[in-house]
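Enquirer: Test case, fold it:
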Amino acid sequence: MLVKDSDFDSLVPGLPLSRRTFVGASLAAGFALSVRPALGQSVIQTAADGLVAGDIAIKAPDGVPVKAYWVQPAGKGPFPTVLVVQEIFGLHEYIRDVCRRLARQGYQAIAPNVFQRQGDPSRIASVPEILATIVSRVPDVQVMHDLDACAEWAAANGGDPARLGITGFCWGGRISWLYAAHNPKLKAAVAWYGRLSGASSEMTPKHPLDLVSALQAPVLGLYGAKDQGIPVSDVDAMREALTAAGKKGEFMIYPEAGHAFHADYRPSYRAEEAADGWKRLLAWFRANGV
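Expert: From the prediction side, this is the model:
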């Protein structure tokens, strides 16, 4: 169900801020660098000409109109659909640009603001505070339901329900693994440096390594060997678990990359690895029916 902006402006004050750069040296729970605006760092900017794009709201099962960014090629669909899941920093310009990059490849892309019930990361100055006040309060089940609502909306608005994929970055990479175990209609997933293991909690009862037997779609995992929060041993364990369970999955570990190597607005960005990962993402989706 499509809801007008006026129905939910009170839920999330203000639109997402423009893309910003992040500087700092501390890592929190393997997620990302501290949030600080900076000038002078180049970013990728994908034009929207020839595309149809906008901010929408999709009513979730709990009745909340979830804000989302939607973009697809101009013209008649149906288009294969990719759900794009944010980092801990929210639905900012980098995630929107990723959606436009996908649309330029012929996809309908939808990125929901899955943190909107808990808060706005753009208003918080540090990673530890974002983790404590927002991320730790987001239930996995809520995110799964929000993504289901986006998939249903897509199918009714120019998307092809038979060609559904998902990709996510950092926090969203873990969610991509979870969604591959949640939605039997999903054709493929691509997880960018998503955490694979961790302590169970009320909000996050299971992690990807706990859900291998439940996976219903093939997953491509893109990781950095120098990621201080996700050890290569976790990636190796996931690879072995997939093989043992007879599940389809592939991994690419970039020897010189750390965390967030695709995030072109941050110092962690590595252009060569990001470009290679993007090519692998497109090939993975097309090889698996998305």
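Enquirer: Going by C-alpha atoms from here, please, whenever you check contacts or count neighbours.
Expert: OK.
Enquirer: And stretch 267-282, what's buried?
Expert: For stretch 267-282, a neighbour-count test (16 or more other Cα atoms under 10 Å) marks Pro267, Ser268, Tyr269, Arg270, Glu273, Ala274, Gly277, Trp278, Arg280, Leu281 as buried.
Enquirer: Secondary structure and distance to Tyr179 added to the residues you listed, as a markdown table?
Expert: Formatted as a markdown table, these follow (DSSP: H, G, I helix; E, B strand; the rest coil; distance: Cα to Cα, whole Å):
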| residue | secondary structure | distance to Tyr179 |
| --- | --- | --- |
| Pro267 | coil | 29 |
| Ser268 | coil | 26 |
| Tyr269 | coil | 26 |
| Arg270 | coil | 27 |
| Glu273 | helix | 25 |
| Ala274 | helix | 23 |
| Gly277 | helix | 20 |
| Trp278 | helix | 20 |
| Arg280 | helix | 20 |
| Leu281 | helix | 17 |
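Enquirer: Now the second one, please; I'll put the structures next to each other:
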Amino acid sequence: MNQAAEKITPQVSSIPQEAFDWYDEYAHGDIDRRTFLSRLGTLGVTGLSLSVIAKSLTPNYALAEQVSFNDPDITASYLEFQTPSGHGTGRGYLVLPKDVSMGNKAPTVLVAHENRGLNPYIKDVARRLAKAGFIALAPDALFPLGGYPGNDDEGRAMQKTLDRTKIEGDFMDAARLLKNHELSNGKVGMVGFCFGGYLTNTLAANLPDVIDAGAPYYGTPAKSNIDQINAPLQLHFAELDKRVNATWPAYEDALKANQVTYTAFTYEKANHGFHNDSTARYQEKNAELAWQRTLDFFKANLSA
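Expert: Purely as a prediction, here's the structure:
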């Protein structure tokens, strides 16, 4: 059991599902923090105070480290790059496997964050990918505003002020960078969570000659060009995630109609965000299963 599971799991079974649903509304800007906390105050859960429930649901990024930035098997750094399709200049967290070289090139994976910028959990995901042998790049959509501010509330507010099409353009140019990186084998996968899941679906639809495999986690569909998707998709859904799951039937029909290769997994009794090991929504068993499926999927589809 990892550090996050040890600290979070004992409280989860006592938190009512309504609290998770309200947190999802709060995290996606449907209600403000005051309303979220006010609703939590109506629960009256025996043995758990309002502050304990709120603290469990909101991210504690001190827990979100499965691979250290000092791990000898990886090299992590920051990279600025040109984004003519987006804001003009982007910045991302680039993590390389130890053994990658001009004579030993590696497949690449673009990592897309949620609706709040490049937080520590997403950077750890990039390190996990590099540990598994992939070159990983995790751009920060908030770079035009100075970057992830260190807390999710501010990050979420900042991201809402940005033009979504320019964010998409930033990530598209990041994908092109990976395709042409000197250490890349020319294959590009993409994984994203929540808003990043939407970005994964969107880039698969709009960059069919760049994206070779996409693994969106609880992401909504691309808004156009689904008929252009060439890459196989591996989609991950949480059983209790009503908001995103409501979009899946129509998306699946479109994927079938356009003969897109896909596999979809729905994780039992899981909430939106179950892969994020910094909150009480984290489910270790489902998260590890989903992640192993993702690594296997990339290994099968991104080899040169």
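Enquirer: quick one: contacts for the counterpart of Pro232 of structure 2 in structure 1?
Expert: Under the alignment (TM-score structural alignment), Pro232 of structure 2 pairs with Pro218 of structure 1. By Cα atoms under 8 Å, 6 or more residues apart in numbering, the contact list for Pro218 of structure 1 reads Ala180, Lys187, Ala188, Ala189, Lys247, Lys248, Gly249, Asn288.
Enquirer: Structure 2: matching residues for stretch 268-279 of structure 1?
Expert: Counting by TM-score structural alignment, stretch 268-279 of structure 1 corresponds to 281-292 in structure 2.
Enquirer: Outside of that stretch itself, list whatever touches it.
Expert: Outside stretch 281-292 of structure 2, the residues that reach it (Cα under 8 Å, 6+ apart) are 1, 5, 12, 20, 57, 236, 267, 270-277.
Enquirer: how about Ile124 of structure 1, what does it touch?
Expert: Residues near Ile124 of structure 1 by Cα under 8 Å, 6+ apart: Ile130.
Enquirer: And for Leu203 of structure 2?
Expert: Glu168, Met172, Ile211.
Enquirer: if we can go back for a sec, closest one of the contacts of Pro218 of structure 1 to Leu164 of structure 1?
Expert: The closest of these to Leu164 of structure 1 turns out to be Lys187 (Cα to Cα; 5.6 Å).
Enquirer: any chance you could map the helices in structure 2?
Expert: Here structure 2 has its helices, by DSSP state H, at 3-12, 17-27, 33-40, 50-57, 120-131, 152-160, 164-180, 195-206, 242-245, 248-257, 284-301.
Enquirer: so the last one versus helix 120-131, what angle?
Expert: If you take axes from the mean of the first three to the mean of the last three Cα atoms, to 10 degrees, helix 284-301 of structure 2 sits at 50 degrees to helix 120-131.
Enquirer: if I pick Val52 of structure 1, what's in contact with it?
Expert: Here Val52 of structure 1 is in contact with Val71, Gln72, Pro73, Ala74 (Cα under 8 Å, 6+ apart).
Enquirer: do the same with Thr279 of structure 2
Expert: By Cα under 8 Å, 6+ apart, Thr279 of structure 2 lies in contact with Ile8, Ser56, Leu57, Thr58, Pro59, Asn60.
Enquirer: Likewise for Ala130 of structure 2?
Expert: Contact analysis of Ala130 of structure 2 by Cα under 8 Å, 6+ apart lists Ile74, Val95, Leu96, Pro97, Ala136.
Enquirer: Hmm, the last one is touching Leu94, no?
Expert: Yes. The pair Ala136 of structure 2 / Leu94 is scored as a contact, 5.8 Å apart, by Cα atoms under 8 Å.
Enquirer: quick one, which of these two is more surrounded?
Expert: Per other Cα atoms under 10 Å, whichever of Ala136 of structure 2 and Leu94 has more neighbours is Ala136, with 31 against 22.
Enquirer: what does that one align to in structure 1?
Expert: Match for Ala136 of structure 2 (TM-score structural alignment): Ala109.
Enquirer: If you drop the residues flanking it in sequence, what lies closest to Gln82 of structure 2?
Expert: Nearest non-adjacent residue to Gln82 of structure 2, counting by Cα to Cα, 6 or more residues apart in numbering: Thr89, 4.6 Å away.
Enquirer: wait, Gly192 of structure 2
Expert: Ala112 (4.3 Å).
Enquirer: and the residue mapped onto the one you found from structure 1, how many neighbours?
Expert: Aligned counterpart of Ala112 of structure 2 in structure 1: Val85 (TM-score structural alignment). Residues near Val85 of structure 1, counting by other Cα under 10 Å, number 28.
Enquirer: For Leu131 of structure 1, give its distance to Tyr69 of structure 1.
Expert: Per Cα to Cα, to the nearest Å, Leu131 of structure 1 is found 23 Å from Tyr69 of structure 1.
Enquirer: Perfect, I'm done here.
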